[in-house]
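A.B. asks: Sequence and predicted structure, then a few things I'm wondering about:
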Amino acid sequence: MFCYQCEQTAKGTGCTVQGVCGKQPDVAALQDLLIYSLMGLSQVAVEGRKHGVTDSDVNVFTVKASFSTLTNVDFDADRFVELIGQAVEKRDQLKAKVKNAGGNLASLNKAAHFIPEKTMEGLLTQAEAVGLKSYPADNPDILSLKHTVLFGIKGVSAYADHAQILGQEDDSVYAYVHEGLAALQRTDMDTAQWVDMALKCGGAAVKAMELLDRGNTETYGHPVPTQVPLGHKKGKAILISGHDLQDLDALLKQAEGKGINIYTHGEMLPTHGYPKLKQYGHFYGHYGTAWQNQIKEFPNFPGPILMTTNCIQRPKNEYKDTIFTSGLVGWPGVTHIADQNFKPLIDAALAMPGFEDDADKGEVTVGFAHNAVLGVADKVIEAVKGKAIRHFFLVAGCDGAKPGRNYYTEFVEKVPEDCVVLTLACGKFRFFDKKLGDIGGIPRLLDVGQCNDAYSAIQIASALANAFGMGVNELPLSLIISWYEQKAVCVLLALLHLGMKGIRLGPSLPAFLTPNVLDTLVKNFDIKPIGTADEDLRAILG
């Protein structure tokens, strides 16, 4: 196997024995083969669009299947065998439609004619020939950019899948995903064209996040500032982690009146700010701290755990029996709930001891998405003009267990008292409970939401730039970004697509960026690695 799509990849170069995330070589191989199958399907889809042929089932399947290969989503080899078969079946069905419309199928790459073997051994043999290093490229820089585009597409697919579940779609997103996946087999594009393809991925990411924002807010209301307890109540309990609001909504409805309190973990924390979710009386608080502590924290939770979307490394055997997964998430030996019927999860909660007492561990405030912040924009603008607020820092992104991430905690702790910190995604769990106070009633630590709520941060920055009559890059705003997996890649590409400059990225730079590609990012966007908290603050603030 060879995989280097996440920040924690082995030795900073690539996992070759098994994934640091727990992914086994057979799963890695089948994921590579699924992506190859999607390249072939995408070639047919691209040809189809030239002749007015689109297929909504193919669109939805492509992003869902691509999403399944994202870090910490699916570790179940059998499910990838099913997805590979479905990709080929849908490709051949689409071929018939495209051919009838006058499409030229003979010109397509061999990926569009791939036939999977019928045995696991045969599939694994086929996979050996189509891994990341097999993509045709004239030089390492083009291969690097192809991988950047692929990983960005995986992130876009995650957001597009979430949005589609909530009824929000845009064909431009599907069209880009197909265009990008199909292009991975092309040999006629130079480095500049691949840079453009990567920035185009950023455009698709912005649209996908906009769709998801619309789906979330139209379904559950605009988030409002909400105080969330970090302790617990005596009684039965369920912990939900991940990102999926619809799963949470379904669980809250089904558990209502059963004497079970629902606690969030990880990126589910911001859901407490949504009006239609916070109305449930048994939706209590947040349990746990940073991502890197999940393995330690989960065995101490006295109830079952529901994992939605990617959110944790492979669970340890000693507590597999208390974990349930939903949606695309899957691990061998863990109960999977595919239809949002959470009765098995609820029954498990009723059978487990729950918390024996009440515990007050303080609280945090969430709900500062774009609608809430822009609602007090006049106060923010006045504070900036009056020099009460000197600078804004967006300290956001992923968390992880690899050393070096304490930088983000130290950075936030050392931000001067006349500066405001906006944060989003699971990286905030390094510092989300810090008491930074306020500036004229404006909290100095504003939790904007989940990783997809980078869209909210963009809207806030754009509105402030318009109010001050300047470009976004002229604002007293600095972006301090941490990355771990492919959604972070697509968010970074989104920021670059929007022309954001001066981003500081860490804790280490992606292994898939060659020196020449990194040099291009530095020259065009002034992107730079993080240093120390003191050095970076001095450089930014003077």
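C.D. replies: Yep, that arrived.

A.B. asks: When you work out contacts or count neighbours from here on, use the C-alpha atoms and nothing else.
C.D. replies: OK.

A.B. asks: for the one helix or strand residue 324 maps to, which positions count as buried?
C.D. replies: For residue 324, the element it lies in under DSSP states H and E is strand 323-326. Buried residues in strand 323-326, counted by 16 or more other Cα atoms under 10 Å: 323-326.

A.B. asks: contacting residues around it?
C.D. replies: 247, 304-309, 334-338, 340, 345 (Cα atoms under 8 Å, 6 or more residues apart in numbering).

A.B. asks: Equivalent analysis for stretch 106-115, please.
C.D. replies: By Cα under 8 Å, 6+ apart, the list of residues contacting stretch 106-115 reads 36-37, 39-41, 43-44, 88, 91, 185.

A.B. asks: I'd like those residues laid out as TSV, including neighbour count and secondary structure.
C.D. replies: Converted to TSV, the contacts of stretch 106-115 look like this (neighbours: other Cα atoms under 10 Å; DSSP: H, G, I helix; E, B strand; the rest coil):
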residue	neighbour count	secondary structure
36	26	helix
37	27	helix
39	27	helix
40	26	helix
41	28	helix
43	26	helix
44	30	helix
88	21	helix
91	23	helix
185	21	coil
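
A.B. asks: Surely residue 345 is in contact with residue 304?
C.D. replies: Yes - using Cα atoms under 8 Å, residue 345 is in contact with residue 304, at 6.7 Å.

A.B. asks: before we go on, here's another structure to hold up against the first:
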Amino acid sequence: MFCNQCEQAANGTGCNISGVCGKKPDVAALQDHLLYGLKSLALYAVKLGRNAEIDRFTIEGLFSTVTNVDFEAARIGDLIKRCYELKEKAKTAAGVTITGPVADWKPADDLAGMVAQGEAHGLSTLHVNEDIRSVIEILTLGLKGMAAYMDHAMILGKTDDEVMAFFQKALAATTDANLGLMDFVGLSMECGKQNLTVMGLLNTAHTDAYGHPVPTQVQLGTKAGKAILVSGHDLKMMEEILKQTEGKGVNVYTHGEMLPAHGYPGLKKYSHLVGNYGGAWQDQAKEFANFPGAIIFNTNCIQKPAESYTDRLYTWGLVAWPGVKHIDGWDFTPVINKALECPALPENPGQEILTGFGHNAVLGVADKVIAAVKSGAIKHFFLVGGCDGAKSGRNYYTEFAEKAPKDTVILTLACGKYRFNKLEFGDIGGIPRLLDVGQCNDAYSAIQIAVALAGAFECGVNDLPLSMVLSWYEQKAVVILLTLFHLGIKNIKLGPTLPAFITPNVLNFLVENFNVGPITTVDADMKAMLG
């Protein structure tokens, strides 16, 4: 195997024995095989035009290959078989003949054969030129990240024909030997543009269903009673858990990226949504061992479970781990029954933290923010957000938040905020100095805040007293970065390390065009940002 798609790639280059995430070589090969099959399907989907079944499968197939989603070999094998069925169906419906090994792809009949085929379709086969291969990989990882966001939007009934056409066009393009470096640079920038549309769709899906987030205090302690802990991003799944547990004596807690659910009126109305338990995804093994209730994952956050809680652990949607019980569909009765069988949590109140500062909430007090900037009460804004992870160097973000001057405001989103969201930052004229914008899925809100401020001050986003200090881990962060590039946003600091899939020449291109750079030391970076 060889996988370098996440920030924890072994030795800073790639995992070649077993994934740091827990992915085994057979699963890695099957995911490579599935991606190859999706490219084959795309060749015919481009000719066929919009087909809801093919489009939906493409999203699910791509999302299944994102880091920390599907670790179950048999499930991926089933996806490969389904991909071939859809490819043959599209081939017949399109009525065209396409020649070449990708178009002619056919999976083996058994899992071992599919693994062997997958081993022949690894990253090294993308292109002979390492720089072109690097940009193809950036595009591919961007498509994976965008598929994750689109999956959530589709679950809530939102889609977009232009975006879906781009998925197929871009996947097909990765097989075209006639395309060069700048062709794939252009496609990557277009991926960022399309992702802005997707994030807008997802924002609309969330707010249509649950209302705009409002600033909300979230309890970090526990309430006496039976409990379910929900980890992930999918709000529809959270809503169903809340509906089905209402009146049954089961309290519901959020974990990781589900924390911002507390800010949505349509979810916070449930009195048994009682708090947030634990921190970011990488701490789950030690935290879940101390949570006596049922636990369920719904998106890309799972890691190898400890035996101490495997018997009360569940997965849902596209998430899967060998030996862990999986919930198909929307009936969560097994999870609820398990929660009722488990010991109750104690009454143990704890600290409260604020969430719910989506763009609607922030822009609702824009006049106060603008006045504070004009008066000099607010000197600078920092967007300190992104993915958290276990690799060393992420204490940088804690130190950065701690050292941010008291006349600055910190916007944050995604699970990287767990590095500092329990610290006390105070306020500036009633405006909290730490504004939790939400999940990584809510990056659209952060962009809207920046654009609105630029409009108010009649300048470009790059001219605002705003600095972006981002942490990345997986493919959703990659596509958000492409969206920021599409918007022309420059001077981004990225860490804790730079992606292993970016070659020196590609990095030089990004530096020259966007002045993106690695984090260094907090003191040096902050001095440069504050001038």
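C.D. replies: Arrived safely. Owing to the predicted nature of the structure, the values given are computational and were not obtained by experimental measurement.

A.B. asks: Next, the TM-score between them, please.
C.D. replies: After superposition, the two chains reach a TM-score (TM-score structural alignment, normalised by the length of the second structure) of 0.99; 531 aligned residues with a Cα RMSD of 0.9 Å.

A.B. asks: out of residue 345 and residue 304 of the first structure, which sits in the more crowded spot?
C.D. replies: Each of residue 345 of the first structure and residue 304 has its neighbours counted (other Cα atoms under 10 Å); residue 304 has more, 29 against 23.

A.B. asks: In contact with the counterpart of the more buried one in the second structure, which residues are there?
C.D. replies: Taking TM-score structural alignment, the alignment pairs residue 304 of the first structure with residue 294 from the second structure. Residues near residue 294 of the second structure by Cα under 8 Å, 6+ apart: 227-229, 312-314, 335-336, 338-339, 342.

A.B. asks: of all the residues you listed, which comes closest to residue 74 of the second structure?
C.D. replies: residue 314 (17.3 Å; Cα to Cα).

A.B. asks: one step back: and the contacts of stretch 106-115 of the first structure as TSV, adding distance to residue 415 of the first structure?
C.D. replies: Formatted as TSV, the contacts of stretch 106-115 of the first structure follow (distance: Cα to Cα, whole Å):
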residue	distance to residue 415 of the first structure
36	46
37	48
39	46
40	49
41	49
43	49
44	52
88	53
91	53
185	46
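
A.B. asks: what's the matching range in the second structure for whatever helix or strand residue 62 of the first structure lives in?
C.D. replies: Of the helices and strands defined by DSSP H and E, residue 62 of the first structure is found in helix 56-68. Matched against the second structure by TM-score structural alignment, helix 56-68 of the first structure falls on residues 52-64.

A.B. asks: Show me which residues of the matching stretch are buried.
C.D. replies: Neighbour-count burial for stretch 52-64 of the second structure [16+ other Cα under 10 Å]: 54-64.

A.B. asks: Adding distance to residue 502 of the second structure, write these out as TSV.
C.D. replies: As requested, the buried residues of stretch 52-64 of the second structure are exported to TSV (distance: Cα to Cα, whole Å):
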residue	distance to residue 502 of the second structure
54	31
55	29
56	30
57	29
58	25
59	25
60	26
61	24
62	21
63	22
64	23
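
A.B. asks: On the three-state scheme, residue 510 of the first structure is what?
C.D. replies: For residue 510 of the first structure, the assignment made with DSSP: H, G, I helix; E, B strand; the rest coil gives coil.
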